[in-house]
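Asks: need coordinates for the below:
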Amino acid sequence: MKALTYLLIAFFILLNCSDDSIKTMDFGDFQIQTPRHWKELKSDACDSNAGIIVTKNKDSIHFDYGMYSNSLDENPIIINRTMLKEILLQDSKIDTTELIIVENIEKVNREDYLKSKISYKNIDGYNAKILIPKKIGNGMTGIYIDKIKTELHGEVKFNFMGENLSKQSQTELLTAINTLKFTK
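Replies: This next block holds a predicted model:
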């Protein structure tokens, strides 16, 4: 009987500890449950509800609720080697670090050069695009919703994302995304 009592006490202590590790962050237009250690930085956004959250690992999570929210599309710049030579003839000091250089651009599968995988999921009744890096620490993790509602000046969109996140921050962000609730 004593063992059962101790087991029940331990269970309730563990249950209470896990509840203490989560908090609800309320941004007016939406709420999200996050790890307690996430901290919001104030933003000076004037045309949307935007901000930054810093994780325990000092990773930055950005959000934007408004008409101009970024759709989180990746646009790798893929060029063939011949084109690179022409570009360098025009300007030998041009930054080429972001370029993907291939021998034959016609044989390229653009998807092979994207850093993140894309899937779609229903979050709080909205069709959401979810991004997860193909390789942890290299790419975007986040959510984009194309239409939350329509207002006088246009459609309200939403994104919540981080780039090149640590494994822990990525896992926490993906868990938090599932708890999003929008003010209707």
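Asks: hey, let's count contacts and neighbours off CA atoms from now on
Replies: OK.
Asks: helix or strand for residue 160, which one?
Replies: Assigned by DSSP states H and E, residue 160 belongs to strand 154-163.
Asks: for that strand, name the packing helices and strands.
Replies: Helices and strands touching strand 154-163, by 3 or more Cα pairs under 8 Å, 6 or more residues apart in numbering; DSSP states H and E, are strand 60-66, strand 140-151.
Asks: would you turn the ones you listed into a markdown table with distance to residue 100?
Replies: A markdown table is the format used below for the helices and strands packed on strand 154-163 (distance: least, Cα to Cα, whole Å):
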| stretch | distance to residue 100 |
| --- | --- |
| strand 60-66 | 26 |
| strand 140-151 | 18 |
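Asks: any idea which of these is most buried?
Replies: strand 60-66 (a mean of 22; mean count of other Cα atoms under 10 Å).
Asks: next SSE after that strand?
Replies: strand 77-80.
Asks: what does that following strand rub up against?
Replies: Identification of contacts with strand 77-80 by Cα atoms under 8 Å, 6 or more residues apart in numbering yields 98, 99, 100, 101, 102, 103, 104, 105.
Asks: this one as well, want them side by side:
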Amino acid sequence: MRKTLSILILLLIFSCKKSEYKTIDFGSFELTVPQNWKEYEIKGTDSYVGGLVTNEQDTLIFDLGWYSGDLTKNIEILVFSESEYSEFSEKQKSRLEKVKHLIVDDEFTAEYDAKEYLKYKFTKDSIACFSAKFIEPTNKGFGASGIYIDSLKGSGTNHNKTSMSFYGNNLSESTQAEFFKALKKMEFKDYCQ
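Replies: Take a look at the predicted model:
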């Protein structure tokens, strides 16, 4: 009986599947990511900067501080003049072939609906106790994906506002999905009580 019980316990222990995810503690916040993603250290001058390297070798960078960039303020459209397009590298032209874009004689006089050629789409959602802006490329894999949180603490009136941005560029659909899943479950230790 004892031998059978020991064998059953050993089988149970060895049959347990190793977790596919791990939690990385960045100090101010924690993020649960796929097991094969690695922490990436960066030296910041006026803010806390760091990131992750995914299994596809994409780099996801966060910036936590007073000057964190808000990509949602940069409305980009994929409309180019012929002269601008002619200066693109072959690699840039090749990447553009895969996405919806427009080449015109003169981008200032040409008639087109700019909404049809937006590079990004934005949504609002909550992360922990904060409202966050999510950004993702209109054309999957072509542009930045990530979040911006305007105020973790402080206010703009006295210029001591702490913000956070966390972005990756040209992510595959599966990497972007894992990244957004991790961001939505992010936990802030120093800010949410």
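Asks: next, residue 13 of structure 2: secondary structure please.
Replies: helix (DSSP: H, G, I helix; E, B strand; the rest coil).
Asks: show me where structure 1 has helices.
Replies: 2-20, 81-90, 167-177 (DSSP state H).
Asks: ok, back up a step: give the buried residues for the strand holding residue 160 of structure 1.
Replies: 156, 157, 158, 159, 160, 161, 162, 163 (16 or more other Cα atoms under 10 Å).
Asks: that one to strand 140-151, inter-axis angle?
Replies: Angle, strand 154-163 of structure 1 to strand 140-151, by axes from the mean of the first three to the mean of the last three Cα atoms, to 10 degrees: 170 degrees.
Asks: so which bit of structure 2 is strand 154-163 of structure 1 matched to?
Replies: Aligned by TM-score structural alignment, strand 154-163 of structure 1 falls on residues 160-169 of structure 2.
Asks: give me the number of neighbouring residues for residue 47 of structure 1.
Replies: 11 (other Cα atoms under 10 Å).
Asks: distance check, it against residue 131 of structure 1.
Replies: Remark: distance between residue 47 of structure 1 and residue 131 of structure 1 (Cα to Cα, to the nearest Å) = 25 Å.
Asks: the residue lying closest to residue 48 of structure 1 once chain neighbours are set aside: what's it in contact with?
Replies: Leaving out its chain neighbours, the residue that sits closest to residue 48 of structure 1 by Cα to Cα, 6 or more residues apart in numbering is residue 66, at 4.5 Å. Contacts for residue 66 of structure 1 (Cα under 8 Å, 6+ apart) come out as 47, 48, 49, 50, 155, 156, 157, 158.
Asks: does the fourth one really touch residue 68, like I thought?
Replies: No - with contact defined as Cα atoms under 8 Å, residue 50 of structure 1 and residue 68 do not form a contacting pair (10.5 Å).
Asks: trace residue 49 of structure 1 over to structure 2, please.
Replies: For residue 49 of structure 1, the aligned position in structure 2 is residue 48, judged by TM-score structural alignment.
Asks: and the closest residue in space to its match that isn't next to it in sequence, how far is that from residue 142 of structure 2?
Replies: Nearest non-adjacent residue to residue 48 of structure 2, counting by Cα to Cα, 6+ apart: residue 64, 5.0 Å away. Using Cα to Cα, residue 64 of structure 2 is found at 25 Å from residue 142 of structure 2.
Asks: burial count for the match of residue 49 of structure 1?
Replies: So residue 48 of structure 2, with other Cα under 10 Å, has 18 neighbours.
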